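In: no FASTA, just this:
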């Protein structure tokens, strides 16, 4: 009976010690916040090296310096930490989707803009800087392949008129950066 009680106490003690480790993080991007673009995330530890993160980015600007810039983006990412989860260097693999009404950079000096959606598949690299026991800064950058489906419109034509000749969707595929920043993270 004493052995069973001792074993039970040991198992409960180890479980409590394991449960007190920080296994989750919530985070917000410090670089985008000053221009009112919201990028928030949640990261969950799976084991010693692996975590999963989900994040969203919302650019609520219907117009930014006269350019369309309304965008909603979401990502799921698996991360591998070389040392230990939520500490120092990591690499990640991600998939994401985006819905947008924006003016691509090459059209900034024109009256054309694009509305559509995209699917993204890529990777990232990052580093967690420990500030305190619970606070980190997550520096990261990433990119990959983006497959976009969109309609091209003239900005100042009423009723709305398309500038492209596609019957349904224009399609484009590019390799480009689509993630990055400095996330202030809180572990719990």
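Out: That came in fine, so what should we check first? Bear in mind that the values here come from a model prediction, so they are computed numbers and not experimental data.
In: CA only for contacts and neighbour counts going forward, please
Out: OK.
In: does the spatially most central residue of the chain count as helix, strand or coil?
Out: In the chain, the residue lying closest to the centroid (Cα atoms, centre = their mean) is residue 55, at 4.2 Å. At residue 55 the chain is in strand, as set by DSSP: H, G, I helix; E, B strand; the rest coil.
In: which residues in the protein form helices?
Out: Along the chain, counting by DSSP state H, helices occupy 2-19.
In: So which residues of it form strands?
Out: Along the chain, the stretches classed as strands by DSSP state E are 24-29, 38-45, 50-64, 67-81, 88-102, 112-130, 135-154, 170-187.
In: okay if I get those as CSV plus distance to residue 6?
Out: Putting the strands of the chain into CSV (distance: least, Cα to Cα, whole Å) gives the following:
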stretch, distance to residue 6
strand 24-29, 31
strand 38-45, 30
strand 50-64, 32
strand 67-81, 35
strand 88-102, 37
strand 112-130, 37
strand 135-154, 36
strand 170-187, 32
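In: Which one of those strands lies nearest to residue 2?
Out: Comparison of these against residue 2 by Cα to Cα identifies strand 38-45 as nearest, at 35.3 Å.
In: and the angle for that closest one with strand 170-187?
Out: Strand 38-45 and strand 170-187 are oriented at 60 degrees to each other (axes from the mean of the first three to the mean of the last three Cα atoms, to 10 degrees).
In: name the helices or strands packed onto strand 38-45?
Out: In this structure, strand 38-45 makes packing contacts with strand 24-29, strand 50-64, judged by 3 or more Cα pairs under 8 Å, 6 or more residues apart in numbering; DSSP states H and E.
In: Below is structure B, check it against A:
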């Protein structure tokens, strides 16, 4: 239940431009931070001439985050992260959205959508005390050193947006 607000503007019979903004400002969600802002400008193509029904869209997105790393028993990298570990950084997104919108009457409708693609992140990792923990220099295996410069980079292909939106048409 994270707020997502969008505005869509029709530019032709089957094309529209939409701008979505999603944000979470929780300092503590289940005892850990979950703060982020994401902005997605998108060009949409509709199969119907009145910009309703099935659509496909191409988008780019930008985001900032301050959130906790995965603490499940396993993760993609095979690492477990202790409680209090968090990351702060920026994202870029490049992808597509598929969806369907349906209007109940002239003004009110509902939209179902799912989007994904490439997510590129630059971030820094910290422990609960605020010390940098993510850049480890292992050039001397006897004395690994945690460095405090630079950003970690991460890139994945994944679904990163989706949901149900209530629509009000002016």
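Out: Yes, it's here. Source: prediction; values computed, not measured.
In: quick revisit: doesn't residue 29 make contact with the residue nearest to the centre of the first structure?
Out: No. If you go by Cα atoms under 8 Å, residue 55 of the first structure and residue 29 don't touch, sitting 10.2 Å apart.
In: Now for the two: what residues contact both?
Out: Residues within reach of residue 55 of the first structure and of residue 29 at once, by Cα atoms under 8 Å, 6 or more residues apart in numbering, are 39-40.
In: could you measure residue 120 of the second structure against residue 7 of the second structure, distance?
Out: Applying Cα to Cα, to the nearest Å, one obtains 25 Å for the distance of residue 120 of the second structure from residue 7 of the second structure.
In: more crowded one of these two?
Out: residue 120 (16 against 13; other Cα atoms under 10 Å).
In: So what does the more buried one match up with in the first structure?
Out: Using TM-score structural alignment, the partner of residue 120 of the second structure in the first structure is residue 147.
In: what does residue 31 of the second structure give?
Out: Here residue 31 of the second structure is matched to residue 66 in the first structure, going by TM-score structural alignment.
In: residues near its match, how many?
Out: If we define neighbours as other Cα under 10 Å, then residue 66 of the first structure has 9 of them.
In: which parts of stretch 179-188 of the first structure are buried?
Out: By neighbour count with 16 or more other Cα atoms under 10 Å, stretch 179-188 of the first structure contains the buried residues 179-187.
In: Then stretch 73-92 of the first structure?
Out: Neighbour-count burial for stretch 73-92 of the first structure [16+ other Cα under 10 Å]: 73-81, 84-92.
In: Distance of residue 113 of the second structure relative to residue 156 of the second structure?
Out: Here the distance between residue 113 of the second structure and residue 156 of the second structure works out to 20 Å (Cα to Cα).
In: more crowded one of the two?
Out: Of the pair residue 113 of the second structure and residue 156, residue 113 is the one with more neighbours under other Cα under 10 Å, namely 17 against 11.
In: and that one, how far is that from residue 44 of the second structure?
Out: Distance, residue 113 of the second structure to residue 44 of the second structure, using Cα to Cα: 12 Å.
In: now do residue 115 of the second structure
Out: The gap separating residue 115 of the second structure from residue 44 of the second structure is 12 Å, by Cα to Cα.
In: dump the residue contacts of the aligned partner of residue 40 of the second structure in the first structure.
Out: Here residue 40 of the second structure is matched to residue 75 in the first structure, going by TM-score structural alignment. By Cα under 8 Å, 6+ apart, the contact set of residue 75 of the first structure is 53-56, 94-97.
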